[in-house]
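# coordinates only, sequence not included:
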C-alpha cells in the first residue's frame, strides 16, 4: 500500500515536470528534472536492456579470428580373435501363486471418512491508481512506467548512462592433420544356456461346504410356564423338563436378545406368542455345521436369571446339573456371563442346547456363537443362517432331536 502511494506521488509530480521541461536534446542537462523517473527505472530490474531498446542504441560489432585443430584419425583394424566359452546350464522355474478363499462371512464393513481437500490461491498486484493519468504516456512500457510520459522516460534513460552494447564475431580457421593408428581387437564371447521349466499353475481354494437344506434351518425352542422353583430359580434342575411337555413350541433363526422390565411381556422370537415376563423357562436346541477347522465359541451374557449351556452328546439327550459346559447366574459380572469352546473340523455337526430360566423381576438373556476368525454366526439378529440347522437331511450325520417331553437319558 505504501509503495503504491509513493509511485502515485511520483507519477503526479512527473506530470507537471514533463510539461515544464522538454526533453528532446541529449546535450541539455535535464537529469535533475527527471530524477523521480530515474529512481523508478532503478527499481526496474531490466532497466538497461529496456532503455537500450527504448533509445535505439545500436550494438557495436567487432571481429576476432581463432584457429582450431581438428585431427582426423584413420583406424586400421588388425585380425579379430574370438574365444567362445559355454557356461554351465542354468535352470529356472516358473513358480505360480496360490489363492486361498474362505467361506466364513466377513465382518461388517466400516465406512471410510470422506475427506475433502480444498486449496485456495490468491494473487496480488501493485499498480498506480487509475485516478493518476498523464497525457502522452508511453504504450508498451513496463507497468512501473505505464503512466509516465515518453519524453520523461527517454530523458531518464539517457541519465542512466546506458552503455553501448557490443558484439564480437569470431571467425575460425581449422587445421586438419591426418593421424593413422592401428587397432588390435581380441574379443571373448561367453554363451550361457538357460533352460526354463514351467510348473503347473495351481490355485488352492478352501471350499465353502454347506449342510443340505430340507426345511431344517433354524433351531427349535420350547416355552414352559411351569417353573416350580419360584424365586429360587438358581436351584433349577434342567433335567426336570425331560418328560414335561411344553406350553408352546416353535423354531427360530435367532437366539437371545431378550431384555424386558418386570411385569411386562416377552414376544417369543417374533412368533406372535407373547408370554408374561416372569416365572418361565425357554429350552433351545439345534446343530451348528462347521464351515472351517478351528475353535467355535459359545457365549451367554447378562443372564437374568440363569442359563445352562450344553455341547455335544449331553445337548442331544441327558442334559442335567452334572454335565453342562457353562452356567451363568444372575446378577453381577462375571457370574452372569459364561462361555465354552469346542474344536470342530470342516463339515462336522455339533449339537448344542441353551436352557434359560426366569423368576420375578426383569428378564434378560443374550447368546452368541463365534467362528474361529471371530465372526459372529448366531445371535439375536441372525437371519436364516446356512450353518444353524435342526437336523441333517441324511438323518444320520445330525439326527433329529427326540420329541419335547420325551428326552429322558
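That came in fine, so what should we check first? Please read these numbers as outputs of a predicted model, since none were measured by experiment.

# From now on I want contacts and neighbour counts done on CA atoms only, so please keep to that.
Noted.

# hmm, who's touching stretch 280-289?
With contacts defined as Cα atoms under 8 Å, 6 or more residues apart in numbering, stretch 280-289 is touched by 210-211, 218-227, 315-316, 346-359, 387-391, 398.

# In strands, which of those residues fall?
When those are checked against strands (DSSP state E), the matches are 219-224, 349-358, 388-389.

# circling back: what subset of the contacts of stretch 280-289 is buried?
211, 218-224, 227, 315-316, 347-359, 387-391, 398 (16 or more other Cα atoms under 10 Å).

# In addition, the following structure is provided for comparison:
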C-alpha cells in the first residue's frame, strides 16, 4: 500500500466506498481490476488495471497495486495511520519526458497604432481567434530588438504582437517575483486560470506600458506551492518604431528562473506529461477562449 499517492492512469470505473478496505474488496471482485486509488475526503473509489506502484503524489489518496493485501486494512492498519511516515517531497524538476520543455510562442500581425502613454487601444483578446503567422518554442522570454525575435524576422517588426504561454513548475514554496524590466510598447502578464483561458487586458496581473531601459521595473509577486504547475501567459505588442521586452521570474531564494537571456529554463513547460499533473495542453493557436 502507498500513502499520499495515486496511480494517475486511466480508471475503468469510479464508485463510492466508506473506507479503503471496502474499495480494495470491490476491486478484488472485478476480474480486470489490479489497482485502486481511494480518496477519503470524497469517499470515492477509483478502479484501474495498472500493475505497478502508484507514481503521482496526491496527499488525499490511499492507493494499492495488490488487492490481496486488503486484510491489512483491518485493525487500523491502513495507510492513513502510516501517512506521517510516508511523506514524499515533490520532484525537484518538472517531468519533461514527453518533449514538453520550454514555452510556446506565436507572432501575430498588430494593426493597432500607438496612442497615448499606455498604448490604451491594444486589446490582447483579438489574438485568441487570430491565426498566427509563425509559432515555435523558446527557453527565454525577451528581446532587445524587434527586428529579430527568437531567431525569426517578423513580417513587420514595427507592428507585431507576440504571445507566450506555458506552465511554471514551482520548485520551492514561497513568494515568486515577476518583473517586466523593459517594455516598448506594451507587456502583459497573466498567472493562474486566466492565463489558460479567459485572459483580457483588464484581468492581467501585470501591465508594463513603455518601460525604457534603466527605468524602475514593474513587479508582481505570488506565493506558489512546491510541486505544482501554474499556467502563465505573457504577451507583448509593438505599435510603431523600435520595440523590446523582457519577462524576468525569480524564485523565493532569489535565483533567476527565466529572463531575456536564459538558454536553459528547466522549470518552464508547455504542458504536463500526465493528466494527474493538472497542466493541460493549451488550445491550438487561433482557437482559444
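Structure received. If you're wondering where the values come from, they're calculated on a predicted model, not measured in any experiment.

# TM-score for this pair?
The TM-score (TM-score structural alignment, normalised by the length of structure 2) is 0.63; 197 aligned residues with a Cα RMSD of 2.2 Å.

# just the strands in the stretch 301-409 of structure 1 please.
Listed in chain order, the strands of the stretch 301-409 of structure 1 (DSSP state E, counting those that start in this stretch) span 306-311, 326-329, 338-344, 349-358, 363-370, 376-378, 388-389.

# Quick one: closest of the ones you listed to residue 300 of structure 1.
Ranking the strands of the stretch 301-409 of structure 1 by proximity to residue 300 of structure 1 (Cα to Cα) places strand 363-370 first, at 4.4 Å.

# average gap between that closest one and structure 2?
Average distance, strand 363-370 of structure 1 versus aligned residues of structure 2 after superposition (mean Cα distance after the TM-score superposition for structure 1): 0.9 Å.

# what's the spacing between that strand and its chain's center?
Relative to its chain's centre, strand 363-370 of structure 1 lies at 34 Å (Cα atoms, centre = their mean, to the nearest Å).

# Next, the residues that contact it from outside, please.
With Cα under 8 Å, 6+ apart as the criterion, strand 363-370 of structure 1 contacts 255-262, 277-278, 296-305, 356, 376-380.

# Can you check which part of structure 2 that strand sits on?
Mapping strand 363-370 of structure 1 onto structure 2 (TM-score structural alignment) gives residues 243-250.

# End to end on the matching stretch, go ahead and measure it.
In stretch 243-250 of structure 2, first residue to last residue: 24 Å (Cα to Cα, to the nearest Å).

# so what's residue 289 of structure 2 up against?
Neighbouring residues of residue 289 of structure 2 by Cα under 8 Å, 6+ apart: 128, 197-199.

# Just the buried ones from those?
Neighbour-count burial (16+ other Cα under 10 Å) is assigned, among these, to 128, 199.

# which one of the contacts of residue 289 of structure 2 is nearest residue 80 of structure 2?
residue 197 (36.7 Å).

# can you tell me which residue in structure 1 aligns to the closest one?
So residue 197 of structure 2 corresponds to residue 317, using TM-score structural alignment.

# For that match, give its distance to residue 385 of structure 1.
Distance from residue 317 of structure 1 to residue 385 of structure 1, by Cα to Cα: 24 Å.

# swap in residue 349 of structure 1?
14 Å.

# go on, residue 73 of structure 1?
Residue 73 of structure 1 is 89 Å from residue 385 of structure 1, by Cα to Cα.

# More neighbours: which of the two?
Per other Cα atoms under 10 Å, whichever of residue 73 of structure 1 and residue 385 has more neighbours is residue 385, with 14 against 11.

# hang on, the more buried one packs against residue 253?
Yes: taking Cα atoms under 8 Å as the definition, residue 385 of structure 1 is a contact partner of residue 253 at 7.0 Å.

# Now for the two: what residues contact both?
Common contacts of residue 385 of structure 1 and residue 253 (Cα under 8 Å, 6+ apart): 217-218.

# What span of structure 1 is the longest helix along structure 2 aligned with?
Taking DSSP state H as the assignment, the helix of structure 2 that covers the most residues is helix 20-28. Alignment of helix 20-28 of structure 2 against structure 1: no match, by TM-score structural alignment.

# and that helix, how far out from the chain's middle?
Worked out by Cα atoms, centre = their mean, helix 20-28 of structure 2 lies 34 Å from the chain centre.

# Which elements pack onto it?
Counting by 3 or more Cα pairs under 8 Å, 6 or more residues apart in numbering; DSSP states H and E, the packing neighbours recorded for helix 20-28 of structure 2 are strand 35-39, strand 44-48.

# sec struct for residue 169 of structure 1, please.
Classification of residue 169 of structure 1 using DSSP: H, G, I helix; E, B strand; the rest coil returns strand.
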